[in-house]
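Colleague: Quick one, fold the following:
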Amino acid sequence: MDPQEALLEIARLLERERASRYRAKAFRAAAATYAELPEDARSDLNRIQQAKGIGSSTFEVIRQALEGRTPSYLVELRGEVEPEIASELRPRLRGDLHAHTEWSDGTTPIEAMADAARALGHEYLAITDHSPRLRVARGLTAERLRTQLPQVRALSGGGLTMLTGIEVDILDDGRLDQEDRLLGELDVVVASVHSKLAMDPGPMTRRMVAAVSNPRVSVLGHMTGRLVQGERGTRPPSRFDARAVFEACAEHGVAVEINSRPERQDPPDGLLALALEIGCLFSIDSDAHAPGQLSLLDHGAQRAERAGVPAERIVTTWGLDRLLRWAE
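Modeller: Reported below is the predicted structural model:
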């Protein structure tokens, strides 16, 4: 098989299983190095082995591919990484409103995320890097976000529309962590709590209700902040009056995110049922931080289907024109 394709497939599989981001980046870097070699060097094992950015593991993949074999590491990963989960709802999802790039705490350029979304058949993808308060994630200042926007829009094409966006922090008092005028220029605004997750229920409820009542907000991201598995360990959900938050979401047309990351499973099943009862809209999003994680939408689709969420109440099943009218 083609060595570059083998390296990229390995990277995608490592990303889907949320392996060490450095392992996946190493295979992506090796694929880029291989692609940049002169054509006459791409079958010269000595020159390949000496190329900067190709290590022993990635060289072995290239060597086996050039020999006409499926690399053994790729065969191993294909057998170990959980395949995508089939559901009736998954094919009805037309896009994703929550994804990160190397501009904040993602691992790849915007272009790699766009290519991966296009390969999955997405009609649209929103780039929603973090806002400035989240410094550990290299959150975007207003200046950096303004610089990013034309680069996002320029990557539309091939059946994919790239949407501008942000995952904006909900501050302690419910304000949003970015200039209001700039938020108004974006296609999609995902608002999430990332700090003081153990705040008392009363202040946390007021904080979240204030945020979803802001006309700039499109989606309430991973609402409880919980972690149920994974390398970061576990974390209990935030405490708040979920009915009050969902009623505010329903009143203002804000979609409740069904976060597809298996380590989050947010909102929990009980809250998902309550949001459905109250009449909320939903957005099934990957919260991808690497191209291979865009495929995690299958987990969110399975949860939504199991909970009985009607497809017409999921904004990411809508066509682009309807989606943009709602977000506006």
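Colleague: From now on I want contacts and neighbour counts done on CA atoms only, so please keep to that.
Modeller: Will do.
Colleague: Just the strands from the stretch 101-250 of the chain, written as ranges.
Modeller: In the stretch 101-250 of the chain, the strands defined using DSSP state E, counting those that start in this stretch lie at 124-127, 161-169, 188-192, 219-220.
Colleague: Now tabulate the ones you listed in JSON lines and tack on mean neighbour count and distance to H100.
Modeller: Shown next, in JSON lines, are those (neighbours: other Cα atoms under 10 Å; distance: least, Cα to Cα, whole Å):
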{"stretch": "strand 124-127", "mean neighbour count": "27", "distance to H100": "6"}
{"stretch": "strand 161-169", "mean neighbour count": "26", "distance to H100": "9"}
{"stretch": "strand 188-192", "mean neighbour count": "27", "distance to H100": "12"}
{"stretch": "strand 219-220", "mean neighbour count": "28", "distance to H100": "15"}
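Colleague: Indicate which one of these is closest to Q229.
Modeller: The closest of the strands of the stretch 101-250 of the chain to Q229 is strand 188-192. By Cα to Cα, the value is 19.8 Å.
Colleague: how far does the closest one sit from the chain's center?
Modeller: In terms of Cα atoms, centre = their mean, to the nearest Å, the centre of strand 188-192 is set 12 Å apart from its chain centre.
Colleague: now stretch 265-283
Modeller: Worked out by Cα atoms, centre = their mean, stretch 265-283 lies 20 Å from the chain centre.
Colleague: Out of the strands of the stretch 101-250 of the chain, which gets nearest to T70?
Modeller: When these are compared by Cα to Cα, strand 124-127 sits nearest T70, at 31.6 Å.
Colleague: Let's see this one next, to set against the first:
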Amino acid sequence: MRPTEALDEIAFLLERDLASPFKTKAFRSAIVAIAPLSDDEIATRVADGSLKRTKGIGSTTYTVIEQAVDGDVPGYLADLREKIGGPVTDAGTSLRAKLKGDLHSHSTWSDGTTDLASMARTAQRIGHDYLVASDHSPSLTIANGLSTERLEKQLVELDELNAQFDDFRMLAGIEVDILIDGELDQSDEVLGRLDLVVASVHSKLRMDSNAMTERMLAAIRHPRSNVLGHCTGRLIQGSRGTRPQSTFDAATVFAACAENDVAVEINSRPERQDPPDDLIQVALDAGCLFSIDSDAHAPGQLGLLDLGAARAEAAGIPAERIVTTWQLERLLEWAS
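Modeller: Prediction:
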């Protein structure tokens, strides 16, 4: 295997396993360091020892590269494959195979760990037809949310990136904050230029149930809303600790989603598992569409879709009602 492929697979597996970003950064940095070199140049620099002195190459990544150049599967990668190399879960594989893309991902434009190109290449490699770049909106300053000016620059980068692909597409999107009054945290003009809009609550999660219901209803009824992201905001495990779910009138909220053709996100992150199972059932009974999304903040986390597919299949959601099983043309027609 090529050294870049070995490094990429290691980073992917670590990211999918939600390892520390500091741990995965070493492998991503090594990919950047050797990407301009041909295989022969890499082999030459391994042979003469100069690669050890190359910026971005550490002792562990050097060993991985050296073993790949020698024609071996690097030991570090072999160990990872044995420990975490299979699917995230053995459940939901039938539905997982039908998913064609992912509507919720983040890059270094906001609080992701890698650039758009890295996210795109990984999405294509794992079989996606499309991936939505849905970085945060301005009010979420803690996540480096995009101002209008920065979002416009990202749109230019997306156009340039798409010119490099034939059978894959990065879609322009946003995870827009639902503000306290239910307004969306970006102008209608800007939202109208995007392919898809995920609307999520990130602040005042413990507000009164009636007020939260009205807040969510206003956002759902906005003509540019396509997906209601991680609707309860709960955290049930992980490094950020736990957080109880928001309270709202679920029957009313999901009825509005069905009426306004807004999909309910099944967020695949293990620390979220949002919505809870009982609310998935309420949304299913209300006639809602669904979107199984990774909410990936690193390329390997795109693989978390396995978990969302398992939950959706267990809930008995028909594939036809999951918009991420749709062909790109149909998805874009719906989103517009």
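Colleague: still on that earlier bit, okay if I get the strands of the stretch 101-250 of the first structure as CSV plus distance to C280 of the first structure?
Modeller: What follows is those, written out as CSV (distance: least, Cα to Cα, whole Å):
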stretch, distance to C280 of the first structure
strand 124-127, 21
strand 161-169, 20
strand 188-192, 16
strand 219-220, 11
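Colleague: Quick check: which of these is nearest to A137 of the first structure?
Modeller: Nearest to A137 of the first structure among the strands of the stretch 101-250 of the first structure is strand 161-169 (11.3 Å), distances taken as Cα to Cα.
Colleague: Give the aligned range of that closest one in the second structure.
Modeller: Against the second structure, the aligned range for strand 161-169 of the first structure is residues 169-177 (TM-score structural alignment).
Colleague: Also stretch 230-248 of the first structure?
Modeller: With TM-score structural alignment applied, stretch 230-248 of the first structure matches the range 238-256 in the second structure.
Colleague: Contacts for the matching stretch, please.
Modeller: Residues outside stretch 238-256 of the second structure that contact it (Cα atoms under 8 Å, 6 or more residues apart in numbering): 205-210, 212-213, 216-217, 220-221, 232-236, 264, 271, 279, 282-283, 286-288.
Colleague: filter these to the buried ones?
Modeller: Among the contacts of stretch 238-256 of the second structure, the ones that count as buried by 16 or more other Cα atoms under 10 Å are 205, 212-213, 216-217, 220-221, 232-236, 264, 271, 279, 282-283, 286, 288.
Colleague: Mean deviation, the match of strand 161-169 of the first structure versus the first structure?
Modeller: Its matched residues in the first structure lie on average 0.7 Å from stretch 169-177 of the second structure after superposition (mean Cα distance after the TM-score superposition for the first structure).
Colleague: which residue lines up with D274 of the second structure in the first structure?
Modeller: Per TM-score structural alignment, the equivalent position to D274 of the second structure in the first structure is D266.
Colleague: Only the buried residues of the match of stretch 230-248 of the first structure, if you could.
Modeller: Quick answer for stretch 238-256 of the second structure (16+ other Cα under 10 Å): 243, 245-248, 250, 252-256.
Colleague: for stretch 111-122 of the second structure, same thing?
Modeller: 111-114, 116-117, 119-120, 122.
Colleague: residues in the first structure aligned with it?
Modeller: Using TM-score structural alignment, the match for stretch 111-122 of the second structure in the first structure runs over residues 105-116.
Colleague: And for stretch 291-309 of the second structure?
Modeller: Here stretch 291-309 of the second structure aligns to the first structure at residues 283-301, judged by TM-score structural alignment.
Colleague: can you tell me the distance between the two ends of the matching stretch?
Modeller: The first and last residues of stretch 283-301 of the first structure sit 10 Å apart, counting by Cα to Cα, to the nearest Å.
Colleague: Work out the gap between the match of stretch 230-248 of the first structure and the centre of the chain.
Modeller: With Cα atoms, centre = their mean, you get 20 Å for stretch 238-256 of the second structure.
Colleague: go on, stretch 62-75 of the first structure?
Modeller: Taking Cα atoms, centre = their mean, one finds the center of stretch 62-75 of the first structure at 30 Å from the center of the full chain.
Colleague: okay, that stretch sits on what stretch of the second structure?
Modeller: Using TM-score structural alignment, stretch 62-75 of the first structure lines up with residues 65-78 of the second structure.
Colleague: Can you mark which positions in the matching stretch are buried?
Modeller: Those would be 65-69, 73-74, 76-77, for stretch 65-78 of the second structure by 16+ other Cα under 10 Å.
Colleague: Redo these as a markdown table? Include secondary structure and distance to P36 of the second structure.
Modeller: As requested, those are arranged in a markdown table below (DSSP: H, G, I helix; E, B strand; the rest coil; distance: Cα to Cα, whole Å):
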| residue | secondary structure | distance to P36 of the second structure |
| --- | --- | --- |
| I65 | helix | 15 |
| E66 | helix | 17 |
| Q67 | helix | 19 |
| A68 | helix | 17 |
| V69 | helix | 16 |
| V73 | coil | 22 |
| P74 | coil | 21 |
| Y76 | helix | 23 |
| L77 | helix | 22 |
